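J.: can't give you the sequence, but here's the structure:
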């Protein structure tokens, strides 16, 4: 085996070759609006049907320029004009199915060309040929190679067990030669080393404090290689040492927390994270590529849409009751409150909108705060003169706070135990 970059077990039979190390992790999708974009208090899109991508959004294929086939290519250097032009390589070979090379084909490749080309063209083409071996060497240099023990991997991870003992090509090589290389792609180097040291019981080399992002990376690795039981031993230590609290607004860190809380089975943290996601997300939930189960995302979006629908229906229902005199202590009371509510609904483009999900760019928390900040009118009782003292009309319908009651701007979080059975 080639020399390892990191040695966890000097007698290890396995080299893990990590390609494309430290690739971007949990990146926010550019197609979705940023979480910090301000949302209007009563957005016009409240009742808009799920938006389709506009026809103009699809990039049109550029037309080929007319000049593509104007003049034939110049003759290569060293080729006489009366000699036949060198042919382009056949495209049939490019599309031929890959398969094992036969002995005859290998002999043809090693023997070289049957005839020498004319006038040194071969020398120039060889000089101009792309340096494929150099590219391969550069890719190899960028790889991280970690020497580990096959036995430790097999005992702790069902995925490594299948690779080394499941009849795959790596397992055949391992059984025949006693050593093997296993490729991995795009993992964070530090997170992978932490997980592998845990599998090798090297607790003295494992940090006792991780950042939220590093903890999420380790959890993704443990989930992928199916070795949660081994990583669980240190999970509580890492979580208790975290500096990052669960955010109170929808953000990338909130989704990292949601993933960590779900994977390490932290019911209180999971409930708090899902409550914030439902209350303060203004669109669909972006998992950031984290392996959060679809049932969690569906449950978050369904409850968010349901709570927004309920609140909009409540607003419309109170307006209808004021109009029909089912609310209000009298004609003046219901009329004045109806007019104030209708006016503010109209100003905020909510008057003619219906409660239709998925409510793009609408946060439930902001909607509640907007209802709580509705301005209530003030008027005096009929037949009474103003005598210098406030004689404002007061009844159980005279303010919007009394009409709507106490509204909580936070939706209750999800119960992880209930989701386990979905």
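T.: Here it is on my side, so go on. This one's a predicted model, so the numbers in the text were calculated from it and none came from an experiment.
J.: From now on I want contacts and neighbour counts done on CA atoms only, so please keep to that.
T.: Will do.
J.: What residues of whatever helix or strand residue 176 lives in count as buried?
T.: Per DSSP states H and E: residue 176 is located in helix 169-177. With burial defined by 16 or more other C-alpha atoms under 10 Å, the residues of helix 169-177 counted as buried are 170, 171, 172, 174.
J.: alright, now check it against this:
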């Protein structure tokens, strides 16, 4: 059964929010057998009907203004067609008498029975619905989020109608409503408060919070928060091991996902160049110092151990050899940087135990492996919302 929510007691419009066909922004996961499964969130199974004012909708949203204009045009066309069908049975203002086999003279009493009739005007109508209201049906939106946004549009900002704080999940659902209905200006004051409160906790950067990261990217885009958008997209470009997935009921722009993955692939390609150069130097022995040979003819320096440890670690992380090709599925610059740190830490400890720490430090200083990778990772810029000339990029 539909739930009715009244925002305007004198409403001339009824907004009908259909239940979501799927969970909101489910993150695709895979079990041990590789079978896709989905993290779901509960959603309503019934329509929600919201009584609102068409005037408030038109003033707040160009999208609503277009919808109402289309409905008004359709209603006018329907009224015109109905009027035309009513007058079609008239000829010169007189009802046409039935055909008679006999000739009827002007003085015939039969003719006097047919008098001039004028069709009554059709009353103006704004809706074909039985309740006389304009009905606007919305799909793909969360009912609670839509109700919250429409309360803001109508100036009904009491604590029972518009919350002072929201969760990241709730804000993402609100952002979808705002995005689809073009209501950024109407909710700006509330949105700034909600975003600032959540941002105090920071943008997630671990692999266990990938869905939250995508929600943050979308929220920052919708509410035009440049700093947050740049930070969140930078984290995505450095942490993710593939392109952003498409999440149901979350209309993240495809260009945003594409540009993030372009940055991800570019920095991974540069990191692999650094790794390949380090391996070549160790293989060729082109570092400044030579190898120390003991009395038995064995190499005693840590360069060989560093090479072996590096190759083994890279192989374990599917980074080298052979070198992975773009789009580098399963690879991130963060993972490459961590692997290099682990290798050099392991080698340094081993070299210290065998008394070769000094040579190992010289090797590290010449390779500059971890500093280069750290600088490369730090140099990822993330995405900007606007160009240098102030144009929106997405």
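T.: Sure thing, it's come through. These figures come from a predicted structure and were not determined experimentally.
J.: After superposition, what's the TM-score here?
T.: Once the chains are laid over each other, their TM-score by TM-score structural alignment, normalised by the length of the second structure reads 0.68; 308 aligned residues with a C-alpha RMSD of 3.5 Å.
J.: before we move on, back to that, so what does the helix holding residue 176 of the first structure touch, helix or strand wise?
T.: With contacts taken as 3 or more C-alpha pairs under 8 Å, 6 or more residues apart in numbering; DSSP states H and E, helix 169-177 of the first structure sits against helix 158-165, strand 180-185.
J.: Where in the second structure does the longest one align, residue-wise?
T.: To tie it back to what came earlier, the one meant is helix 158-165 of the first structure. Mapped onto the second structure using TM-score structural alignment, helix 158-165 of the first structure spans residues 62-69.
J.: same thing with the last one?
T.: For strand 180-185 of the first structure, the aligned range in the second structure is residues 134-139, judged by TM-score structural alignment.
J.: Please identify the buried residues of the matching stretch?
T.: Result for stretch 134-139 of the second structure [16+ other C-alpha under 10 Å]: buried residues 134, 135, 136, 138.
J.: With stretch 233-245 of the first structure instead?
T.: Quick answer for stretch 233-245 of the first structure (16+ other C-alpha under 10 Å): 234, 235, 238, 239.
J.: Dump the residues you listed into a markdown table; add secondary structure and distance to residue 335 of the first structure as well.
T.: Shown next, in a markdown table, are those (DSSP: H, G, I helix; E, B strand; the rest coil; distance: C-alpha to C-alpha, whole Å):
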| residue | secondary structure | distance to residue 335 of the first structure |
| --- | --- | --- |
| 234 | helix | 64 |
| 235 | helix | 60 |
| 238 | helix | 60 |
| 239 | helix | 56 |
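J.: Run through the strands of the first structure in chain order.
T.: In the first structure, the strands defined using DSSP state E lie at 6-7, 14-19, 144-148, 180-185.
J.: any chance of these in CSV, with distance to residue 34 of the first structure too?
T.: As requested, the strands of the first structure are exported to CSV (distance: least, C-alpha to C-alpha, whole Å):
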stretch, distance to residue 34 of the first structure
strand 6-7, 38
strand 14-19, 30
strand 144-148, 34
strand 180-185, 28
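J.: Residue 195 of the first structure is nearest to which of those?
T.: Nearest to residue 195 of the first structure among the strands of the first structure is strand 144-148; the distance by C-alpha to C-alpha comes to 11.6 Å.
J.: For that closest one, give me the average deviation versus the second structure.
T.: The superposed strand 144-148 of the first structure is, by mean C-alpha distance after the TM-score superposition for the first structure, a mean 1.1 Å from where its aligned residues fall in the second structure.
J.: residue range for that strand in the second structure?
T.: So strand 144-148 of the first structure sits over residues 48-52 in the second structure, by TM-score structural alignment.
J.: Now for the aligned partner of residue 362 of the first structure in the second structure: which residues touch it?
T.: Mapped onto the second structure by TM-score structural alignment, residue 362 of the first structure lines up with residue 331. By C-alpha atoms under 8 Å, 6 or more residues apart in numbering, the contact set of residue 331 of the second structure is 240, 241, 242, 268, 318, 319.
J.: rerun at 7 Å
T.: Residue 331 of the second structure makes contact with residue 241, according to C-alpha atoms under 7 Å, 6 or more residues apart in numbering.
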